[in-house]
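> I need the structure of the sequence given here:
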Amino acid sequence: MRFNSTTLLLPAVLTLAALSAVSLLVGVADSEWRIMVVSRIPRTVAILLSGATIAVAGLLMQLLARNRFVEPSTVGTTESAALGLLLVTLFFPAAPIGWKMVAASLTALAGTALFLGAIRRIPNPGLFTVPLVGIMLGSVIGAVATFIAYNYGLLQSLGSWQLGSYAGVLRGRYELLWIIGILVIVSYVAADRFTILGLGHSYAVNAGINARAVEAFGLAVVAVVSAVTVTVVGAIPFLGLVVPNLVSAVMGDNTRRSLPWVALVGAMMCMVCDILGRTIRFPYEMPVGTVMGVLGAAIFLAILYRRNARVRC
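Presented below is the predicted three-dimensional model:
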């Protein structure tokens, strides 16, 4: 069943606006203007940008891999970004955050390309073979990063990159997220090409599309989004996995039509998880990565159960 996206747009935007207002008001300190400008507003903007872009990166990753059960955090992309940050911190500790982002983007791009190269060497990969390969690759990269961090006393830094939290987001420490916001807009312009590429490489070539260029652009978007979010807030699991599947079930598989909704729902879900993390044990705060991990896992299991039930029918 498909719904009229125009009819649902206004309620969705109003819901996101209400959640953003709640995010601005929730906190231990009083809602003074200085607190708002320095902390609350940057935090809310960071949640909106990162939630939307992580969800879109998950959609692009699924189109590139032609598999609904992958996202940057399950194919080694986020682990590769964290490894890049670790290496820069180890060898160039005084490097500015911009250079750290570049290094994380390069390692994330290499990790994602390695995953795509691996699955394309597997003849007739099954539905669950692709995510399993990604999980194994990510585990190997994560193990290498953990080994290096353990030997050089950087486990705490590695842990902060591997578990997303907005607690440290302040004015002057979130502005890099605007870069990935721009990338999402550019991705929307190329949405039709991604839709065709998702049908298969040969199909895209026959349709007159430069498949390699579109794939390279998609890889770059996924890598940069993963690198920037890991650098600024840390990894947020399951967001890029469940949101595209939920939107696809309602809006269909047309990327141009679904991409704005993926961004909107991703921002909403990330906002809900952050608010829950700040209120469940108030005045203490749970990392948004922990809350999203629990909620995302439950949603993912529901998606699998529904898919299996439909297959049996």
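
> make it CA atoms for all contacts and neighbour counts henceforth
Will do.

> Can you show me the helices along this protein?
Taking DSSP state H as the test, the helices found in the chain are 5-25, 33-35, 41-65, 77-91, 97-119, 129-151, 155-162, 177-189, 191-197, 201-206, 211-232, 239-251, 255-279, 288-312.

> Show me the contact partners of the fifth one.
The contact list for helix 97-119 (CA atoms under 8 Å, 6 or more residues apart in numbering) reads 65, 72, 75-85, 88-89, 125, 130, 133-134, 137, 219-220, 222-224, 226-228, 231.

> Now which of those would you call buried?
Buried residues within the contacts of helix 97-119, counting neighbours by 16 or more other CA atoms under 10 Å: 65, 72, 75-85, 88, 130, 133-134, 137, 219-220, 222-224, 226-228, 231.

> For the closest residue to residue 258 other than its chain neighbours, give me its contacts.
Spatially, and ignoring its direct neighbours in sequence, residue 258 is nearest to residue 251 (6.0 Å; CA to CA, 6 or more residues apart in numbering). Neighbouring residues of residue 251 by CA under 8 Å, 6+ apart: 2, 3, 5, 257, 258.

> One more: residue 277?
285, 286, 287, 288, 291.

> now those residues: which count as buried?
285, 286, 287, 288, 291.

> Next, the second sequence, to be compared with the first:
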Amino acid sequence: MRRDVVALALACIAVFILFTWSLATGTASLSLIDLVRGTADADQIRTFALSRLPRTLAVVLAGASMAMAGLIMQMLVRNRYVEPSTTGVTESASLGILVVTIVAPQASVVAKMSVAIVAALAGTLLLLALIRALPHRDLIVVPLIGILLTGIIGAGVSALAWKFQLQGTVAAWSTGDFSGIIKGRYELLWIVAITGIIAYLLADAFTVLALGDGLAANLGLRLGQVRAAGLAIVAVVAGVTTVVAGALPFLGLVVPNVVSLLVGDYLRRCLPFVAVGGAGFVLIADILARTIVAPAEIPVGTVMGVLGGAVFVIFLLTRTGVRQ
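Have a look, this model is predicted:
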């Protein structure tokens, strides 16, 4: 227990360093030392309050919540190789936003978010229905079903976007990007912070659910209620994050698996590490996105695709080596 506290404290310190680095990174000149001393000029204060701080908070909230959503989805499906962006959940949210944009172009952000959450929930339910229909739920078959579902829904989104000439709009959702985040455009992400608290309170129930329906029922777990809560958490996180920042690939896959390898599978123990790890991972990707081709900027989703893919391959090779 004491070792976990020390490790989590060190992880939080590392994320705080990245948080500070992110605040200081950008095209506009900004001195954090001047801000702390109170000697910053009006332009620096405005840049910090309207752009840098909201963006960095959005990165932390989105990263932590999507990593936790990936872990919860893995518990629901009982497969370590699934996450919202590879199972059609994020694409379903994008489809919902696109439909609202087509039908009601003047719809508010809250309306788009609500439809995105419902669409993400529908995508999750569809995935679970397909998995239950499988005669054999192989470790590899389940992720393949998710990838196929992602491809089908993604193709539908692309077709609709092409028909209504909304390719540029869809690109903003399909590739994670925090460049447009300013004050007033990220606050919805505080909703996912609440889902993170709920997930931690239900951590023991999700852990028991992952053991199997039979054992969970024998232990007195209310399967329907716990599963519904998990589905709601995943849908809310996927819907809100997609509306605000777009898709964050591999995040919910890489971080939970790496944490599981280091800390174990007990959800209450590893969930804080997953949240901190998710925030740190996206902070690193966002800092790289702003510095690699500065003063231009790469979409953070592109950087995460490269980093996440590389980390996951290393994870698979390491895990295979341990088993051998």
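
> Which among the contacts of residue 251 of structure 1 count as buried?
Applying 16+ other CA under 10 Å to the contacts of residue 251 of structure 1 flags 257, 258 as buried.

> Now for residue 138 of structure 1, how many residues are close by?
24 (other CA atoms under 10 Å).

> what does it align to in structure 2?
The equivalent of residue 138 of structure 1 in structure 2 is residue 150 (alignment by TM-score structural alignment).

> From residue 144 of structure 2, how far out is the nearest residue to its match once chain neighbours are set aside?
Nearest non-adjacent residue to residue 150 of structure 2, counting by CA to CA, 6+ apart: residue 88, 3.9 Å away. Per CA to CA, to the nearest Å, residue 88 of structure 2 is found 11 Å from residue 144 of structure 2.

> Ok, residue 60 of structure 2 next?
Taking CA to CA, one finds residue 60 of structure 2 at 30 Å from residue 144 of structure 2.

> Who has more neighbours out of those two?
Comparing residue 60 of structure 2 with residue 144 by other CA under 10 Å, the one with more neighbours is residue 60, at 22 against 16.

> List the contacts of the residue nearest the centre of structure 1.
Closest to where the C-alpha atoms of structure 1 average out (CA atoms, centre = their mean) is residue 54, at 2.4 Å. By CA under 8 Å, 6+ apart, the residues touching residue 54 of structure 1 are 225, 226, 229, 239, 240, 266.

> Considering those residues, which possesses the most neighbours?
Busiest of the contacts of residue 54 of structure 1 [other CA under 10 Å] is residue 226, holding 33 neighbours.

> what's near enough to touch that residue?
54, 57, 72, 77, 78, 81, 105, 108, 235.

> any chance of these in CSV, plus distance to residue 195 of structure 1?
Below are these laid out as CSV (distance: CA to CA, whole Å):
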residue, distance to residue 195 of structure 1
54, 18
57, 14
72, 19
77, 22
78, 24
81, 26
105, 24
108, 23
235, 26
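
> start to end distance for stretch 135-149 of structure 2?
18 Å.

> Name the residues that touch it?
79, 81, 82, 86, 87, 88, 127, 130, 131.

> Go through those residues and say which is closest to residue 23 of structure 2.
residue 86 (30.6 Å; CA to CA).

> Just list the residues touching the closest one, thanks.
So, once contact is read as CA under 8 Å, 6+ apart, residue 86 of structure 2 ends up touching 143, 146, 147, 150, 249, 250.

> Counterpart of the fifth one over in structure 1?
The pairwise alignment with structure 1 assigns residue 249 of structure 2 to residue 237, based on TM-score structural alignment.

> Just confirm its match contacts residue 295, I think it does.
No. Residue 237 of structure 1 lies out of contact with residue 295 (CA atoms under 8 Å); the separation is 10.0 Å.

> More neighbours: which of these two?
Neighbour totals were compared for residue 237 of structure 1 and residue 295, and residue 237 leads with 27 against 17 (other CA under 10 Å).
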